[in-house]
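Student: sequence first, then the predicted structure:
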Amino acid sequence: MSSDTPGFELPLRLLLAFRALIDELHAELSRQGHPDIRPMHGFVMQAIGPQGTTAVELGRTLGVSKQAAGKTIDALERIGYVERTTDPDDTRRKIVRLTPYGLDALGRSARIFDTLRARWAVELGEDRLRALESDLRKLTPANPWRLDMPGWFGSL
């Protein structure tokens, strides 16, 4: 079976669609008071989660070294998205937690993604978008929360 579309175009189009959504998200986040947040920060803040984590656990989740995770934590701490606190169960351990500013960014991101999805539904039609989402669910692992993309891409 032959196709006029070369096989390499599919992953490029999927990546471009991802990039278009992420670029629009970050432009809107900037307008809403988060000008310093970068695309990789979203993976990191999701991996930190509401309970917090350690640099070692963060590195493991992201698929990067403890040192790479630590550098990213430093950067996020400088711009106010995370803070380091002492683990109440082990005072030798430092827990990284999202600040209210970090939680605000995640909440705004979720609402912006809903808006972007609605825009795509207008552009493609709700039925076609639902079919696309359904087809992608069939072709991808069940758990969409693969936070190890930073390590998979090579670095933070």
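Tutor: On my side now, so go ahead.
Student: going forward, measure contacts between C-alpha atoms and count neighbours the same way
Tutor: Noted.
Student: which parts of the protein are strands?
Tutor: With strands called from DSSP state E, the chain shows them at 82-87, 90-98.
Student: turn those into a markdown table, columns for mean neighbour count.
Tutor: As requested, these are exported to a markdown table (neighbours: other Cα atoms under 10 Å):
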| stretch | mean neighbour count |
| --- | --- |
| strand 82-87 | 17 |
| strand 90-98 | 17 |
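Student: turn those into a markdown table, including distance to residue 134.
Tutor: Below are these laid out as a markdown table (distance: least, Cα to Cα, whole Å):
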| stretch | distance to residue 134 |
| --- | --- |
| strand 82-87 | 35 |
| strand 90-98 | 33 |
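Student: so for residue 59, which of those sits nearest?
Tutor: Ranking the strands of the chain by their distance to residue 59 (criterion: Cα to Cα) puts strand 90-98 first, at 12.0 Å.
Student: before we go on, here's another structure to hold up against the first:
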Amino acid sequence: MSSDPSPGFELPLRLFLAFRTLIEGLHDELARQGHPDVRPMHGFVFQAIGPTGTTAADLGRRLGVSKQAAGKTIDALERLGYVERGTDPRDARRKTVRLTERGTDCLDRSARIFDRLRADWAGVLGEDRLRALEGDLRSMTSAEPFLLDVPGWFGGA
């Protein structure tokens, strides 16, 4: 191994490549398990909708995109059967979007697949090295790992 430091630009590219490798592995397996139409951005949307549902405006704010962009995403996910629109039982004027059983199934499968992918990485790197990597990343990043505004941060949903 070279003792020369890597160029500064390589670190974010390697971190992004690791993220992409995990996400592509997730989506390959989701497709095999009956969710071929789910895209990486959809996971952020599912998380932002949450277990109790949300409105298009709140979804847009959570994702860092416009209400219109959130609405288009909701339309697409509704056509695919992952979300449904309804009326808030506490306020009939308020329209909400909720995950369907198919949407919840996708999230549940994603969690199990991520556990398997992590185990695969531990098999290659070793559990101790992987835990050290995770600890190092925690020390260098925000305490809140669930930032859902990635679609907006990258330029839109």
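Tutor: Looks like it came in fine. These numbers come from a predicted model, not from an experiment.
Student: for residue 62 of the first structure, find the nearest of the strands of the first structure.
Tutor: Nearest of the strands of the first structure (Cα to Cα): strand 90-98, 14.4 Å.
Student: the closest one vs the second structure, mean deviation?
Tutor: Aligned to the second structure and superposed, strand 90-98 of the first structure gives a mean residue distance of 0.9 Å (mean Cα distance after the TM-score superposition for the first structure).
Student: ok, and what's touching that strand?
Tutor: 45, 48-55, 73, 81-87 (Cα atoms under 8 Å, 6 or more residues apart in numbering).
Student: now the top helix by length along the second structure and strand 91-99, what's the angle there?
Tutor: As assigned by DSSP state H, the longest helix anywhere in the second structure is helix 101-125. Compare the direction of helix 101-125 of the second structure with that of strand 91-99 by axes from the mean of the first three to the mean of the last three Cα atoms, to 10 degrees and you get 40 degrees.
Student: helix 101-125 of the second structure: how far from the chain's middle?
Tutor: Centroid displacement of helix 101-125 of the second structure relative to its chain, using Cα atoms, centre = their mean, to the nearest Å, is 12 Å.
Student: give me the number of residues near residue 113 of the second structure?
Tutor: Neighbourhood size, residue 113 of the second structure [other Cα atoms under 10 Å]: 18.
Student: from residue 4 of the second structure, how far out is it?
Tutor: Residue 113 of the second structure is 37 Å from residue 4 of the second structure, where distance means Cα to Cα, to the nearest Å.
Student: pull the contacting residues for the residue nearest to residue 24 of the first structure when sequence neighbours are not counted.
Tutor: Nearest-residue entry for residue 24 of the first structure: residue 116, 8.0 Å, with adjacent residues in sequence omitted and distances by Cα to Cα, 6 or more residues apart in numbering. Contacts for residue 116 of the first structure were tallied using Cα under 8 Å, 6+ apart; they are 21, 24-25.
Student: nearest to residue 123 of the first structure among these?
Tutor: Of the contacts of residue 116 of the first structure, the one sitting nearest to residue 123 of the first structure (Cα to Cα) turns out to be residue 21, at 13.6 Å.
Student: skipping adjacent residues, who's closest to the closest one in space?
Tutor: residue 116 (7.1 Å).
Student: and the one you found, what pairs with it in the second structure?
Tutor: Mapped onto the second structure by TM-score structural alignment, residue 116 of the first structure lines up with residue 117.
Student: can you show me the helices along the second structure?
Tutor: 10-32, 40-49, 56-63, 67-79, 101-125, 127-140, 150-153.
Student: hey, which of the ones you listed is tucked in deepest?
Tutor: Among the helices of the second structure, helix 56-63 has the highest mean neighbour count (mean count of other Cα atoms under 10 Å), at a mean of 22.
Student: would you mind getting the average deviation of that helix from the first structure?
Tutor: With mean Cα distance after the TM-score superposition for the first structure, helix 56-63 of the second structure departs from the first structure by a mean of 0.4 Å once superposed.
Student: next, the angle strand 83-88 makes with that helix.
Tutor: Using the same axes, to 10 degrees: helix 56-63 of the second structure against strand 83-88 is 120 degrees.
Student: what helices and strands are in contact with helix 56-63 of the second structure?
Tutor: Applying 3 or more Cα pairs under 8 Å, 6 or more residues apart in numbering; DSSP states H and E, one finds that helix 56-63 of the second structure contacts helix 40-49, helix 67-79, helix 150-153.
Student: no further queries at this time; thank you.
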